[in-house]
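Novice: Need the 3D shape of this:
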Amino acid sequence: MGKRMLAFFRTDRLFSISLLLALIACFFGTFRWSFIDFKVILSLFGLMLVINGLEEAGLLRAFGQKLVEKSRNLRDLIRSIVLLSFFSSMFLTNDVAILTLLPIYLLLTRKEQQRTSVLLGAVYLIVAANLGSSLFPFGNPQNLFLFSYYQISLPQFMWTTGTFVGLSLLLLLVSIQL
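Specialist: Got it, this is the predicted structure:
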């Protein structure tokens, strides 16, 4: 058991460094359990469970295959997956949308010869998830915190973020076309 853990920490250096820095910060900083918003963490955990259930049922893979069948070329596939990422992140959170769609996208494009275009599509997918999640309070943890902490009404929140979200969608679509 100890050798396996040591091998894990040697292999995953990013995790090891992050863990070490987190422990140092807890030791020298002022950490309190009250700093952790368990309501937000449990909400994200529940959403991830739902997505994992859909993935285990094979629905996500079947949906990915339908996207490929309907796409005429790589640009169409990228546009479809970016739009899916943009709109699904509004309801599933940006993290869940990325964790769900990026592996599907990479799996669908693994045989594609234009690797630069595939990489650009992955970047667009991630950007779209972060921009789309801005519309609703539950789209990302930061919005959930701001919405609950400042007690903003839903219409006021959506009015504030709606212009930004609409403009960002337009810019995403133009940039994919270019």
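Novice: From now on I want contacts and neighbour counts done on CA atoms only, so please keep to that.
Specialist: Fine.
Novice: any chance you could map the helices in this structure?
Specialist: Taking DSSP state H as the criterion, the chain carries its helices at 2-11, 13-28, 38-56, 59-70, 74-92, 94-108, 115-132, 141-149, 154-177.
Novice: Could you also give me the structure for this second sequence? I'd like to compare it with the first:
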Amino acid sequence: MKNYISVFIIFSIILTFTSCGLFVKKVSFTKEELECFNVYKVNDIIIFQSLKTQQKDTSIIAYKSLNYQYNPIVADKRTQCMNVTYTNNKYSNNKNKTETLIFDCKDNNQYVLGLTYLKSNFKFDNTSVIKELETLSLYSKSFKNVHELKCKRMKFHGGTDDDPETLYWDKQYGIIKYITFKGEVWERVNW
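Specialist: Now for the predicted structure:
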């Protein structure tokens, strides 16, 4: 009987260590992969203005989190996840409602960063273009090596033509400009 108890205790200890993820490979974002996450701080305010109507659109970074997730049943890795959320006055009358800007978990070597802004999804992948120079017309401000990201909207997408189709991302300032599906240009006006 004592042998069964000692085997049970050893088995319980091993199970406890493996279920807590102590013997699991830790998968982390690289410095380059964290560049998008580090652009914004909580309470940063991002203001855009329409070139056509002069109307303004404000987003406020509400929450940032960088943590590890682990599921012992389906994974042998602890995956690192990044999460950035924001509020926006354009789509929500409720100031407490947040939307996700960045939520990604790195769980393999073929990681592709994605972001969502105003109900449009974008990916930093081989289809995104890096523009050598992008100039904003409202303040004549120029940026070098800007990512031009395109939203590939599905046929039965629930969005509108006011959603961004093209988004311009700068490594230092984040989103600097977006163009809607109906062609309206919105440029960032606060720096």
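Novice: Mind checking the TM-score on these two?
Specialist: TM-score of the superposed chains, computed with TM-score structural alignment, normalised by the length of structure 1, equals 0.28; 91 aligned residues with a Cα RMSD of 5.6 Å.
Novice: Put together a markdown table for the helices of structure 1, with mean neighbour count on each row.
Specialist: Shown next, in a markdown table, are the helices of structure 1 (neighbours: other Cα atoms under 10 Å):
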| stretch | mean neighbour count |
| --- | --- |
| helix 2-11 | 11 |
| helix 13-28 | 12 |
| helix 38-56 | 14 |
| helix 59-70 | 14 |
| helix 74-92 | 21 |
| helix 94-108 | 20 |
| helix 115-132 | 20 |
| helix 141-149 | 14 |
| helix 154-177 | 14 |
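Novice: Burial check on L15 of structure 2, number of neighbours?
Specialist: For L15 of structure 2, the count of nearby residues is 12 (other Cα atoms under 10 Å).
Novice: should've said N83 of structure 2
Specialist: So N83 of structure 2, with other Cα under 10 Å, has 17 neighbours.
Novice: Please name the residues that touch it.
Specialist: 37, 63-66, 100-104 (Cα atoms under 8 Å, 6 or more residues apart in numbering).
Novice: Give me the subset of those residues that lies in helices.
Specialist: Per DSSP H, the contacts of N83 of structure 2 map to helices at F37.
Novice: By neighbour count, sort out the buried ones in the contacts of N83 of structure 2.
Specialist: Buried members of these, scored by 16 or more other Cα atoms under 10 Å, are 37, 63-64, 100-104.
Novice: Touching, K144 of structure 2 and Y168? I think so.
Specialist: No. Using Cα atoms under 8 Å, K144 of structure 2 is not in contact with Y168; the gap is 11.2 Å.
Novice: Pick out whichever of the two has more residues nearby.
Specialist: Applying other Cα under 10 Å to K144 of structure 2 and Y168 shows that Y168 carries more neighbours, namely 20 against 13.
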